[in-house]
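>>> One predicted model, sequence on top.
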Amino acid sequence: MKKSAFLIPLAILVGATALSSVFIVDERERALVLQFGQVKAVKAEPGLAFKVPLIQEVVKYDDRILSRDIDPLEVTPSDDRRLVVDAFARYRIADVVQFRQAVGVGGIRAAEDRLDSVLRANTREVLGSVSSNDILSSDRAALMMRIRNAAAEEAQGLGLEIVDVRLKRTDLPEQNLEATFARMRAEREREAADEIARGDEAAQRIRAQSDRTVVELVSDARRESEIIRGQADAQRNRVFAEAFGADEEFFEFYRSLNAYKEALGKGKASMVLSPDSEFFEYLRQADRPAAAPAPAQAPTSN
């Protein structure tokens, strides 16, 4: 009984010791075996691994690509136009031994704090060497590559590999937005005024050209109408002249009738003329009785 009471705790102790010497390495992790703070082994392959219980300890680190957002920071490009830049980085732990030696027990949090400092410093340095137009243009891809390459050199000392750096947002500081918007509005208003002035100038030029065209067309039309009217008057006078030459008495009669029509045919005009006036010559002739026909002569017989 006493022997069994002694063996059971011993078996439990041995089992616990055996279990504490075994650990599992996940495929997404890397493990360091430490003995009194010194690295004794690196376990990169997934599966079961062993360590000396009570003396050695295991520290695991994520072997996947990790993401780190950088707090927004203000940069001053070469044209002194301040910008607020929001960026993020993709990184992974490339050398777990160097990483452990660089950050110690602080682990991933301490590494990310130091990585933030590296990224912020290189972002300010690279973006400060170019103009704001370059940052806002398609050239920003090359700028992000420069930031990544510069940060990668410093991150190697931490055992980290910088996979990528991206600029998520590039804005103006809040205190500069209103002034920038006012300047943009003023520029657009100036452009609008220039467009309106050019439009007015073009409208005046077109209006002057149209007025000139109207004057020319009216002048040509009047000239042609005067020519046609002159030709018609000439033809009318020629007809009258021919008619006058053919029968002078009929022509005089026709002119008198037209004179009567113009003088007496409209309104209630009164005319005071002598009855013997030549104006009523044809009216007096109309009042005369017609002459009797001459009697026919009888035929004479031989």
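Good, I have the coordinates.
>>> make it CA atoms for all contacts and neighbour counts henceforth
Noted.
>>> which residues touch the closest residue in space to residue 93 that isn't next to it in sequence?
In space, and not counting its chain neighbours, residue 93 is closest to residue 160: 4.6 Å by C-alpha to C-alpha, 6 or more residues apart in numbering. Going by C-alpha atoms under 8 Å, 6 or more residues apart in numbering, residue 160 touches 91, 92, 93, 94, 95, 99, 152.
>>> Which of those fall within strands?
Of those, the ones assigned to strands by DSSP state E are 91, 92, 93.
>>> Would you mind measuring from the closest residue to the second one other than its chain neighbours to residue 93?
Okay, so that is residue 92. Computed as C-alpha to C-alpha, 6+ apart, the closest residue to residue 92 that is not its neighbour in sequence is residue 65, at 4.7 Å. Going from residue 65 to residue 93 by C-alpha to C-alpha, to the nearest Å gives 8 Å.
>>> likewise residue 239?
119 Å.
>>> try residue 115
Using C-alpha to C-alpha, residue 115 is found at 12 Å from residue 93.
>>> quick one: which of residue 65 and residue 93 has more around it?
residue 93 (24 against 14; other C-alpha atoms under 10 Å).
>>> So the more buried one is in contact with residue 103, correct?
No: at 11.9 Å, residue 93 does not count as touching residue 103 under the criterion of C-alpha atoms under 8 Å.
>>> Just the strands from the protein, written as ranges.
22-25, 29-35, 38-43, 47-50, 56-62, 66-69, 73-75, 83-93, 160-171.
>>> Okay, helices next: where are they in the stretch 101-250 of the chain?
107-127, 132-136, 140-155, 174-246, 248-264 (DSSP state H, counting those that start in this stretch).
>>> How far away from the center of its chain is the second one?
Translated: helix 132-136. Centroid displacement of helix 132-136 relative to its chain, using C-alpha atoms, centre = their mean, to the nearest Å, is 19 Å.
>>> Counting neighbours, which bits of that helix end up buried?
Of the residues in helix 132-136, 132, 135 count as buried by neighbour count, 16 or more other C-alpha atoms under 10 Å.
>>> Pasting the second one now:
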Amino acid sequence: MRKTQLTIGALVVATAAVFQAIYIVDERETALELRFGEVKEEVRNPGLYFKVPLIDEVVKYDDRILPLDTRKLEVTPADGRRLEVDAFARWRIIDAKEFRRSVGAGGIDGAASRLERILNAELRAVLGKVNSGVVLSADRILLMNQIRDRARSQSVDLGIEVVDVRIKSADLPQQNLEATFERMRAERQRLAADEIARGNEAAQRLRATADRTVVETTSEARKNAQIIRGEADARRNGILAEALGRDAEFYTFLRSLQAYETSLGGDNSSLVISPDSEFFDYLKSEGGRP
């Protein structure tokens, strides 16, 4: 019985030792076999491998392109207009041994932290040489390529390659944005006030011109009316004078009829006059003035 137990224990220990001695490398990974912390072997091909238990250690790194989203960074372009830049990068490990020597046990997270510092420095360096209008424009691919190349050269010692760098957004800081909006609003209000003032000035000129035209037209009409009225009166007086010259008695009779029409034309006309007045000569005599 005791022998059986010892045999089972030995099998368990042997099985555990076998499991500790083997490791599997995935096709998406690169493995480093370490002995007492030093790199012994780099394994890039996928498969089943063996190591010395309790002595050797295996560290695996992802061979795929890895993301890096940086925190928003405040930069100052050449025109002094501060911007908040949000960027991201894509990178991968190209030399696992160099990567291990550079970042040690920090691994992917430690490399991402160091790469972010490199990327922030290059963002400030490149964007600080151009005006903010270039950064805010859609045509900033050259800037992103320049940042990528500079970050790539700075990260070679880490055993990694920066595949791409992109600027997701570049905006004014919130306080600057509000101040800019206020300046834009004040500028639009000033332009509106200028337009209103110019419109009022033009309206005043039009009203003055119209008033002057009315006065001139009215004056001209009154002058023409006076002339026509004067000409009519002159013609009338000429006709009357001609009638008087031809027949004084008829002229007197006509003037008397006009006087009767004027004085007696109302509904309630009263005259206080002497009966023997000459006013009634044509009313009293059938044959006219005696």
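Thanks, I have it. None of the values given here were measured: they were computed from a predicted structure.
>>> Residue 283 of the first structure is nearest to which of the helices of the stretch 101-250 of the first structure?
helix 248-264 (9.5 Å; C-alpha to C-alpha).
>>> And the closest one against the second structure, how far off on average?
Helix 248-264 of the first structure, aligned to the second structure and superposed, deviates on average by 3.4 Å (mean C-alpha distance after the TM-score superposition for the first structure).
>>> Packing partners of that helix?
Judged by 3 or more C-alpha pairs under 8 Å, 6 or more residues apart in numbering; DSSP states H and E, helix 248-264 of the first structure is in contact with helix 174-246.
>>> What helices and strands are in contact with the helix it packs on?
Against helix 174-246 of the first structure (3+ C-alpha pairs under 8 Å, 6+ apart) you get helix 248-264.
>>> What are the buried residues along the helix it packs on?
So for helix 248-264 of the first structure, counting by 16+ other C-alpha under 10 Å, buried means 251, 256.
>>> Distance to residue 189 of the first structure added to the strands of the first structure, as TSV?
Formatted as TSV, those follow (distance: least, C-alpha to C-alpha, whole Å):
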stretch	distance to residue 189 of the first structure
strand 22-25	67
strand 29-35	60
strand 38-43	68
strand 47-50	70
strand 56-62	57
strand 66-69	40
strand 73-75	30
strand 83-93	25
strand 160-171	23
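>>> looking at these, which is closest to residue 234 of the first structure?
strand 160-171 (87.0 Å).
>>> Run the chain-centre distance for stretch 200-215 of the first structure.
So, by C-alpha atoms, centre = their mean, the centroid of stretch 200-215 of the first structure is 32 Å from its chain's centroid.
>>> err, stretch 18-26 of the second structure, not the other one
The answer for stretch 18-26 of the second structure is 61 Å, by C-alpha atoms, centre = their mean.
>>> still on that earlier bit, quick one: which of the ones in strands among the contacts of residue 160 of the first structure is nearest residue 191 of the first structure?
Of all those, residue 91 has the smallest distance to residue 191 of the first structure: 47.3 Å, by C-alpha to C-alpha.
>>> ok, now which ones touch the spatially closest residue to the closest one that is not a sequence neighbour?
Distance criterion C-alpha to C-alpha, 6+ apart; nearest residue to residue 91 of the first structure, sequence neighbours excluded, is residue 162 at 4.5 Å. Contact analysis of residue 162 of the first structure by C-alpha under 8 Å, 6+ apart lists 89, 90, 91, 92, 148, 151, 152, 155.
>>> now do 7 Å
90, 91, 92, 148, 152 (C-alpha atoms under 7 Å, 6 or more residues apart in numbering).
>>> For residue 17 of the second structure, see how far away the closest residue to residue 263 of the second structure other than its chain neighbours is.
Excluding the flanking residues, the one nearest residue 263 of the second structure by C-alpha to C-alpha, 6+ apart is residue 269, at 7.2 Å. Look at residue 269 of the second structure and residue 17 of the second structure: by C-alpha to C-alpha, they are 149 Å apart.
>>> Adding distance to residue 45 of the first structure, write the helices of the stretch 101-250 of the first structure out as a markdown table.
A markdown table is the format used below for these (distance: least, C-alpha to C-alpha, whole Å):
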| stretch | distance to residue 45 of the first structure |
| --- | --- |
| helix 107-127 | 21 |
| helix 132-136 | 43 |
| helix 140-155 | 25 |
| helix 174-246 | 51 |
| helix 248-264 | 130 |
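>>> Looking at those helices, spot the one closest to residue 80 of the first structure.
Short answer: helix 132-136, nearest of the helices of the stretch 101-250 of the first structure by C-alpha to C-alpha, at 8.3 Å.
>>> Need the residues that contact that closest one.
77, 79, 81, 140.
>>> give me that answer again for 6 Å
Here helix 132-136 of the first structure makes contact (C-alpha atoms under 6 Å, 6 or more residues apart in numbering) with residue 77.
>>> how big is the offset of it relative to the second structure?
Relative to the second structure, helix 132-136 of the first structure is 2.8 Å off (mean C-alpha distance after the TM-score superposition for the first structure).
>>> Quick one: residues contacting residue 95 of the second structure.
Per C-alpha under 6 Å, 6+ apart, neighbours of residue 95 of the second structure: residue 159.
>>> let's see it at 8 Å
For residue 95 of the second structure, the contact set (C-alpha under 8 Å, 6+ apart) comprises 159, 160.
>>> cool, and residue 164 of the first structure?
Neighbours of residue 164 of the first structure in contact, by C-alpha under 8 Å, 6+ apart: 89, 90, 91, 145, 148.
>>> State the distance from the nearest residue to the last one once chain neighbours are set aside to residue 92 of the first structure.
If I follow you right, that is residue 148 of the first structure. Once flanking residues are discounted, residue 148 of the first structure sits nearest to residue 165: 5.5 Å by C-alpha to C-alpha, 6+ apart. According to C-alpha to C-alpha, residue 165 of the first structure stands 13 Å off from residue 92 of the first structure.
>>> more crowded one of the two?
residue 165 (25 against 16).
>>> which residues touch that one?
87, 88, 89, 90, 144, 145, 147, 148.
>>> what's in contact with stretch 262-276 of the second structure?
Under C-alpha under 8 Å, 6+ apart, the answer for stretch 262-276 of the second structure is an empty list.
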